[in-house]
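*Asks:* Got a predicted structure plus its sequence, pasted below:
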Amino acid sequence: MATVTGRPSVSIIIPAYNEEDVIRQCLEAAVYQTVPAHEIIVVDNRSTDATARIVGQVAREFPESPIRLLRQNEQQGLIPTRNYGLSAATGRVLGRIDADSLVEPTWVERVAETFSDPAVDGATGPVLYYDMPLRRFGLKADDRLRQLVLKVAYRQYHFLFGSNMAVRADAWRRIAHEVCRDEQDQMHEDIDVSVHMAQHEMLIRYVPDMIAGMSARRLEDSPKDYRYYVTRFDRTYRAHQINKPLLKIPTLIFMAIYYPAKALRYLHSGLARTT
């Protein structure tokens, strides 16, 4: 289905597991768009909290918005839940965000514009860390960082970012049975999708004004857990027998910013408690 403007329809898919604290704001951001989404799908994966109930409440509050609640109960995990939602969606473009993502009001519009170019198979953009200080400065820094990585690693692998990405439905159908299941939870699932798209020579475009907010809660991890998370980049590439030195850049950058960003977040939270 295409929109009345001739741009492709955009579905938004949100995997969710015990996300009662953030799912409402995520859905409201997806609803308040300059161009409406074709559908907004939350895939609940065995949540034991109020996630599903809140999704139902928001759907009743916004009856004009096509909010769908699906349940994926066969397997616990992000990848089977993500795959279930992507395969169930009916839009021509499949936007994939996290339950703590807050897409900007023009997000759907920018995605549709990007995919109006038939050469584009995937797209990703920068993120704004909404629970950090100097948010707009942080957005500019994130954008510059991602553009630098793409420039240095040009024609190697342009990676998608799971909190803010979209793929053409036809492209997803081509790789849906090839993407790794990662049952041992070793890899970055979004990088895995990127690699499989690259193997088919699909074009992934970086879109600076395709902006989504996300939480910096990863910085609350211990140094050991954070390092394990960041080095998923390396494990993902090794799992695909890819050994290119430039692809180590994201790991090095994210490791380098851990302590400064953690200190900034701690200072920000301390100031917030005193005001």
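*Replies:* Perfect, thanks for sending it. Numbers count the residues shown, from 1 in each chain.
*Asks:* Could you use CA atoms for every contact and neighbour count after this?
*Replies:* Noted.
*Asks:* Now do the helices in the stretch 51-200 of the chain.
*Replies:* Remark: helices assigned in the stretch 51-200 of the chain by DSSP state H, counting those that start in this stretch are 51-61, 78-88, 107-115, 135-152, 169-175, 189-199.
*Asks:* which element is Arg265 on?
*Replies:* helix 258-274 (DSSP states H and E).
*Asks:* Name the residues of that helix that are buried.
*Replies:* When neighbours are counted by 16 or more other C-alpha atoms under 10 Å, the buried residues of helix 258-274 are found to be 258, 262, 265.
*Asks:* Also stretch 227-238?
*Replies:* Result for stretch 227-238 [16+ other C-alpha under 10 Å]: buried residues 229-237.
*Asks:* I'd like those as CSV, with distance to Lys151 and secondary structure appended.
*Replies:* As requested, these are exported to CSV (distance: C-alpha to C-alpha, whole Å; DSSP: H, G, I helix; E, B strand; the rest coil):
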residue, distance to Lys151, secondary structure
Tyr229, 24, helix
Val230, 20, helix
Thr231, 21, coil
Arg232, 21, helix
Phe233, 18, helix
Asp234, 19, helix
Arg235, 22, helix
Thr236, 21, helix
Tyr237, 19, helix
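*Asks:* Take this one as well and set it beside the first:
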Amino acid sequence: MDEAPLKKTPLWLAIADSLRAAIAEGQYGEGDKLPTEAELSRRFGVNRHTVRHALSRLVEDGLVHTRRGAGAFVLARPLDYPIGDRVRFHQNLLAAGRLPEKKMLQVETRAATAQDARRLDLPEGATICCTHSLSFADGVPVAVAESRFPEHRLPGLADILKRQPSITEALAAVGVSDYTRTSTRLSAQIATATQAAQLRLREGAPVLFVSSISVDDTGRPVEFGQTWFAGDRISLTLKHTGE
């Protein structure tokens, strides 16, 4: 039986992978200019169109940006984002020297499904608040998130979140002065078309998925959250209690 021919990696993709590895190893740091298209063409023995295709992939993946007439430059290195008992997006980014921004895309109320009720310790059909948001670091999108809150126990929360996007401030306004995570699940996924558009990624790019439940000081759930982080822009780090 004849063996199937080996599938060859396109040259532009091999070049993109080589440059990606060089950036990951620190050969090119944050803000550094990559070699010119002409230099890369000579180095890899290809035409400039092939090099341009490779650089376009790195732009889509959020690793570099290009300036007309100036070349391609390495974007900020992945942000270390601690995951622990108390995770606060705004504080995490400020601590890393980044400028945080969060846009609330949608806030709605609806009846809890059986799964919602179990996660939030509510009777099925009770009112919950659902939010969809997009978070930025230095103006670059890094995460899309969906959260569900027990509006049944925290009346008025949805109206507050429609006026301002801070979950911590909104919960404080309805009497939850502090909250902590009791469970966190992490997994790798690929970006859907909508996630890719929001995060400025190519469809199918890697994203880090985190789901969690947070409780108040009495142990009752106040949030079930799901977040999709841009895989090349965030490095999740586990912060243990007591550190």
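*Replies:* Received the coordinates, thanks. Note that the coordinates shown come from a computational prediction; the quantities given were computed from them, not determined experimentally.
*Asks:* How close are the two chains, by TM-score?
*Replies:* The TM-score (TM-score structural alignment, normalised by the length of structure 2) is 0.24; 100 aligned residues with a C-alpha RMSD of 6.1 Å.
*Asks:* Please tabulate the buried residues of helix 258-274 of structure 1 in CSV, including the columns distance to Trp107 of structure 1.
*Replies:* Below are the buried residues of helix 258-274 of structure 1 laid out as CSV (distance: C-alpha to C-alpha, whole Å):
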residue, distance to Trp107 of structure 1
Tyr258, 28
Lys262, 28
Arg265, 26
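*Asks:* Among those, which one lies nearest to Pro80 of structure 1?
*Replies:* Comparing the buried residues of helix 258-274 of structure 1 against Pro80 of structure 1 with C-alpha to C-alpha places Tyr258 closest, at 29.6 Å.
*Asks:* before we move on, the earlier item: and among the helices of the stretch 51-200 of structure 1, the most buried is which?
*Replies:* Each of these was scored by mean neighbour count; the highest is helix 107-115, a mean of 22, by mean count of other C-alpha atoms under 10 Å.
*Asks:* elements contacting it?
*Replies:* Helix 107-115 of structure 1 sits against strand 10-16, strand 120-124, with contacts defined as 3 or more C-alpha pairs under 8 Å, 6 or more residues apart in numbering; DSSP states H and E.
*Asks:* how about those, which one is nearest Lys224 of structure 1?
*Replies:* Comparing these by C-alpha to C-alpha, strand 10-16 comes nearest, at 25.1 Å.
*Asks:* Can you name the element that comes right after the closest one?
*Replies:* Immediately after strand 10-16 of structure 1, counting by DSSP H and E, sits helix 23-31.
*Asks:* Hey, what's the angle from that following helix to helix 51-61? Just curious.
*Replies:* 40 degrees (axes from the mean of the first three to the mean of the last three C-alpha atoms, to 10 degrees).
*Asks:* what's Ile175 of structure 1 in contact with, if anything?
*Replies:* 196-197 (C-alpha atoms under 8 Å, 6 or more residues apart in numbering).
*Asks:* Go again with 7 Å.
*Replies:* Residues in contact with Ile175 of structure 1, defined by C-alpha atoms under 7 Å, 6 or more residues apart in numbering, are His196.
*Asks:* Distance check, it against His196 of structure 1.
*Replies:* 7 Å (C-alpha to C-alpha, to the nearest Å).
*Asks:* quick one: which of the buried residues of stretch 227-238 of structure 1 is nearest Asn83 of structure 1?
*Replies:* Thr236 (17.9 Å).
*Asks:* I'd say that closest one and Asp190 touch.
*Replies:* No: applying C-alpha atoms under 7 Å, one finds Thr236 of structure 1 not in contact with Asp190, separated by 9.7 Å.
*Asks:* number of nearby residues for Val64 of structure 2?
*Replies:* 23 (other C-alpha atoms under 10 Å).
*Asks:* how near is it to Phe209 of structure 2?
*Replies:* Remark: distance between Val64 of structure 2 and Phe209 of structure 2 (C-alpha to C-alpha) = 23 Å.
*Asks:* Also Ser18 of structure 2?
*Replies:* 26 Å.
*Asks:* All the helices of structure 2, residue numbers only.
*Replies:* Remark: helices assigned in structure 2 by DSSP state H are 11-24, 37-44, 48-60, 89-95, 114-120, 157-163, 167-173, 193-199.
*Asks:* Include distance to Leu105 of structure 2 and mean neighbour count when you put these into TSV, please.
*Replies:* Below are the helices of structure 2 laid out as TSV (distance: least, C-alpha to C-alpha, whole Å; neighbours: other C-alpha atoms under 10 Å):
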stretch	distance to Leu105 of structure 2	mean neighbour count
helix 11-24	32	17
helix 37-44	39	14
helix 48-60	23	19
helix 89-95	17	16
helix 114-120	21	17
helix 157-163	9	17
helix 167-173	14	17
helix 193-199	11	17
